[in-house]
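A.B. asks: using only what follows, build the 3D model:
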Amino acid sequence: MPRQNISSGSPWEPVVGYSRAVRIGSIVRVAGTTATDEAGQVIGPGDPYVQTRAIFEKVGRALAEAGASFSDVIATRMFVTDISRWEEIARAHNEVFHDIRPAATMVQVQALISPELMVEIEVEAVLDRE
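C.D. replies: Down below sits the predicted model:
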């Protein structure tokens, strides 16, 4: 099966050696995504809801480039630095996935790559479902 690597244009992709998303056949995997803009600046410092919404905007673009949409998502993994703020993150997740209801995981981690980042999300999607 052909492999489609999808880039967000992030300056870190060639340094680290990763793609924003990869599609092989009917499987699309979106890498851990954070709330940073094109210049690498954090979106919504201190606000996990705003960060989560920004992340899903980036994830949505990557899914679209792979020929997928949020309705194809079967799993999300949310890594958060302050689990006590889970409701803000869950609210943003629900706004995107209310009727889709993928399998979802949320875990607290000690830190993300920048101290201002509070949320990182991975997504898996499957296309061509019967």
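A.B. asks: from now on I want contacts and neighbour counts done on CA atoms only, so please keep to that.
C.D. replies: Will do.
A.B. asks: now the lengthiest helix in the chain, how far from the centre of its chain.
C.D. replies: Identified as the longest helix of the chain according to DSSP state H is helix 48-65. How far helix 48-65 lies from its chain's middle: 6 Å, per C-alpha atoms, centre = their mean, to the nearest Å.
A.B. asks: what packs against that helix?
C.D. replies: strand 27-33, helix 86-97, strand 119-126 (3 or more C-alpha pairs under 8 Å, 6 or more residues apart in numbering; DSSP states H and E).
A.B. asks: quick one, it and strand 27-33 angle?
C.D. replies: 150 degrees (axes from the mean of the first three to the mean of the last three C-alpha atoms, to 10 degrees).
A.B. asks: after helix 48-65 comes which helix or strand?
C.D. replies: strand 73-80 (DSSP states H and E).
A.B. asks: that older thread, could I get the helices and strands packed on helix 48-65 as TSV with mean neighbour count and distance to residue 112?
C.D. replies: Below are these laid out as TSV (neighbours: other C-alpha atoms under 10 Å; distance: least, C-alpha to C-alpha, whole Å):
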stretch	mean neighbour count	distance to residue 112
strand 27-33	20	11
helix 86-97	16	16
strand 119-126	22	8
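A.B. asks: please provide the structure for the following sequence as well, for comparison with the first:
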Amino acid sequence: MSKSAVSTDAAPAPVAAYSQAVRKGNILQVAGQVGIDPATGTVADGGVAAQTRQVFANLRAVLDAAGATLGDVVMMRAYLTDTAHFAEFNEVYNELVAHGGEVPPARTTVYVGLPAGLLVEIDALAVLD
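C.D. replies: Below is the predicted model of the structure:
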């Protein structure tokens, strides 16, 4: 079973040697997405809430390019730069992953250093039909 790269101009282009997502069989791993608007190349203005919304826009764009949706995601890993951002991040996250009663994905949240004003990054693992 071979693997294939997924890419879209509707999410920020990789800045190193990695794919926006890779599919092998019915497994799709989406690389970490950050709060950069792909149209402007700038970080979303408005703190962790605005960046989280942009992250989800980017995740959805990559999932869509692979023929998937947030409903196919079984695991997300969230990376925050500051523990003080957790409550605000979690509020937006909960709003964006609530799918009318669908089971939310499993999630891990860790605190890390991210480059150049980025406050949040999320990657996703999806299982496709």
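A.B. asks: let me see the TM-score of these two.
C.D. replies: Once superposed, the chains reach a TM-score of 0.86 (TM-score structural alignment, normalised by the length of structure 2), with 123 aligned residues with a C-alpha RMSD of 1.6 Å.
A.B. asks: circling back to that earlier point, residue 65 of structure 1: which of the helices and strands packed on helix 48-65 of structure 1 is closest?
C.D. replies: strand 27-33 (10.4 Å; C-alpha to C-alpha).
A.B. asks: circling back to that earlier point, can you tell which of the helices and strands packed on helix 48-65 of structure 1 is closest to residue 113 of structure 1?
C.D. replies: strand 119-126 (9.7 Å).
A.B. asks: what about that closest one, how far off from structure 2?
C.D. replies: Compared with structure 2 after fitting, strand 119-126 of structure 1 has a mean deviation of 0.5 Å; criterion: mean C-alpha distance after the TM-score superposition for structure 1.
A.B. asks: so how far is that strand off the chain centroid?
C.D. replies: 4 Å.
A.B. asks: and stretch 59-70 of structure 2, by the same measure?
C.D. replies: Using C-alpha atoms, centre = their mean, the offset of stretch 59-70 of structure 2 from its chain centre is 10 Å.
A.B. asks: residues of that stretch that come out buried?
C.D. replies: Neighbour counts over stretch 59-70 of structure 2 (16 or more other C-alpha atoms under 10 Å) mark 59-66, 68-70 as buried.
A.B. asks: can you list contacts of that stretch?
C.D. replies: 6-8, 10-11, 20-21, 30, 33, 97, 123-124, 126, 128 (C-alpha atoms under 8 Å, 6 or more residues apart in numbering).
A.B. asks: then stretch 44-56 of structure 1?
C.D. replies: 33-36, 43, 85, 88-89, 91-93, 96, 116-121.
A.B. asks: at 10 Å instead, please
C.D. replies: 32-37, 42-43, 57-60, 62, 70, 78, 80-82, 85-93, 95-96, 115-123 (C-alpha atoms under 10 Å, 6 or more residues apart in numbering).
A.B. asks: residue 32 of structure 2 reaches residue 123, doesn't it?
C.D. replies: Yes: counting by C-alpha atoms under 10 Å, residue 32 of structure 2 does reach residue 123; the two are 4.0 Å apart.
A.B. asks: mutual contacts of those two, please.
C.D. replies: Common neighbours of residue 32 of structure 2 and residue 123 (C-alpha under 10 Å, 6+ apart) are 20-21, 55, 59, 76-79.
A.B. asks: and the contacts of stretch 59-70 of structure 2 as TSV, adding distance to residue 113 of structure 2?
C.D. replies: As requested, these are exported to TSV (distance: C-alpha to C-alpha, whole Å):
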residue	distance to residue 113 of structure 2
6	27
7	26
8	26
10	25
11	22
20	20
21	22
30	20
33	15
97	25
123	16
124	19
126	25
128	32
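A.B. asks: out of those residues, which comes closest to residue 110 of structure 2?
C.D. replies: Distances from residue 110 of structure 2 to the contacts of stretch 59-70 of structure 2, taken by C-alpha to C-alpha, are shortest for residue 123, at 12.1 Å.
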